[in-house]
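*Asks:* any chance you could fold what I've pasted below:
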Amino acid sequence: MHDIQLSGSMGRFITRIEAAEIYLRCHVATVDRYVAEGVLPKYKFGRKTLFLLEDVLKLVIRADVPDTGSSGSSRLPRRGRASSQALPVVLETLVFVVMAVVLLVRFIMLHY
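*Replies:* Predicted coordinates:
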């Protein structure tokens, strides 16, 4: 994309859209919220706002991204879409069998 490589120890910079869509897999407004909360540092180069790839990757690995949407003291850490857990295999199988039986019963009822 539009990667900017500066010489020195700073590292590789990426844009706000790249941070959101490619690395964090979230909406750009979420990246703005992380910046406002101080979770993700930004760097300004003229009119361009960039992020260190290293900082974005640290945010991907973190499990304790602040949850500003809900209230309550016993909040679970937010992890994003990429780490949401799927249904256990047994439950998936059970749902599939129930749906198959329901469809079979409807088929039989329609044809008799």
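*Asks:* going by C-alpha atoms from here, please, whenever you check contacts or count neighbours.
*Replies:* Noted.
*Asks:* with adjacent residues omitted, what lies nearest to Pro41?
*Replies:* Sequence neighbours aside, Val35 is the residue nearest to Pro41 in space, at 6.0 Å (criterion: Cα to Cα, 6 or more residues apart in numbering).
*Asks:* and that neighbour, how far is that from Thr49?
*Replies:* Look at Val35 and Thr49: by Cα to Cα, to the nearest Å, they are 11 Å apart.
*Asks:* list residues touching both of those two?
*Replies:* By the contact definition Cα atoms under 8 Å, 6 or more residues apart in numbering, Val35 and Thr49 are jointly contacted by Lys42.
*Asks:* for the comparison step, fold the sequence that follows:
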Amino acid sequence: MHGTDISVPKGLFVTRTEAAEIHLRCHVKTIDRYVAAGRLPKYKFGRKTLFLLADVLALIKCVGVLPPTSGRGRACAPFLSLDMVTFIALSVATLWITFFLFH
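*Replies:* Sure thing, here's the model as predicted:
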């Protein structure tokens, strides 16, 4: 054409709404924040702004979440670990013993 090399990335493209609601399950404004922070590149096609699906999926991180204990969702997951419960019980027992010894 005019000696310019226009390279279009290859892959599936998604809209801002699709990226937010379907793939990342976040608010559309969160997508705007990712773009502003430089974490998500955008591609303009005329007036349309699209995102590569691979770039959107690269934002998903694997975080360590404890599995539910009874299979009934997060509401049934243990609130405190066994170590924390033991620590609290020993602390309360120490406080009671100290209170009774000095009064």
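*Asks:* for the two chains, what TM-score is obtained?
*Replies:* Put the two chains on top of each other and the TM-score (TM-score structural alignment, normalised by the length of structure 2) is 0.54; 66 aligned residues with a Cα RMSD of 2.8 Å.
*Asks:* picking that back up, mean deviation of the host helix or strand of the residue nearest to Pro41 of structure 1 from structure 2?
*Replies:* Assigned by DSSP states H and E, Val35 of structure 1 belongs to helix 28-37. Here the mean offset of helix 28-37 of structure 1 against structure 2 after fitting is 0.2 Å, by mean Cα distance after the TM-score superposition for structure 1.
*Asks:* now what about that helix, what contacts it?
*Replies:* Under Cα under 8 Å, 6+ apart, the answer for helix 28-37 of structure 1 is Arg16, Ile17, Ala19, Ala20, Glu21, Leu40, Pro41, Lys42.
*Asks:* buried ones in that helix?
*Replies:* In terms of neighbour count (16 or more other Cα atoms under 10 Å), helix 28-37 of structure 1 has its buried residues at Val28, Val31, Tyr34.
*Asks:* those residues into JSON lines, with extra columns for distance to Arg79 of structure 1?
*Replies:* As requested, the buried residues of helix 28-37 of structure 1 are arranged in JSON lines below (distance: Cα to Cα, whole Å):
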{"residue": "Val28", "distance to Arg79 of structure 1": "17"}
{"residue": "Val31", "distance to Arg79 of structure 1": "14"}
{"residue": "Tyr34", "distance to Arg79 of structure 1": "14"}
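*Asks:* out of the contacts of helix 28-37 of structure 1, which two sit at the greatest distance?
*Replies:* Maximum pairwise distance among the contacts of helix 28-37 of structure 1 (Cα to Cα): 17.4 Å, between Glu21 and Pro41.
*Asks:* what's the following helix or strand after the longest strand seen in structure 2?
*Replies:* As assigned by DSSP state E, the longest strand anywhere in structure 2 is strand 48-52. Next along the chain after strand 48-52 of structure 2, taking DSSP H and E as the criterion, comes helix 53-57.
*Asks:* average gap between that next one and structure 1?
*Replies:* Relative to structure 1, helix 53-57 of structure 2 is 0.4 Å off (mean Cα distance after the TM-score superposition for structure 1).
*Asks:* tell me which residues of that helix are tucked away?
*Replies:* Leu53, Asp55, Val56.
*Asks:* right, and the second one touches Tyr43 too?
*Replies:* The one in question is Asp55 of structure 2. No. In this structure, Asp55 of structure 2 is not within contact of Tyr43 by Cα atoms under 8 Å, at 11.2 Å.
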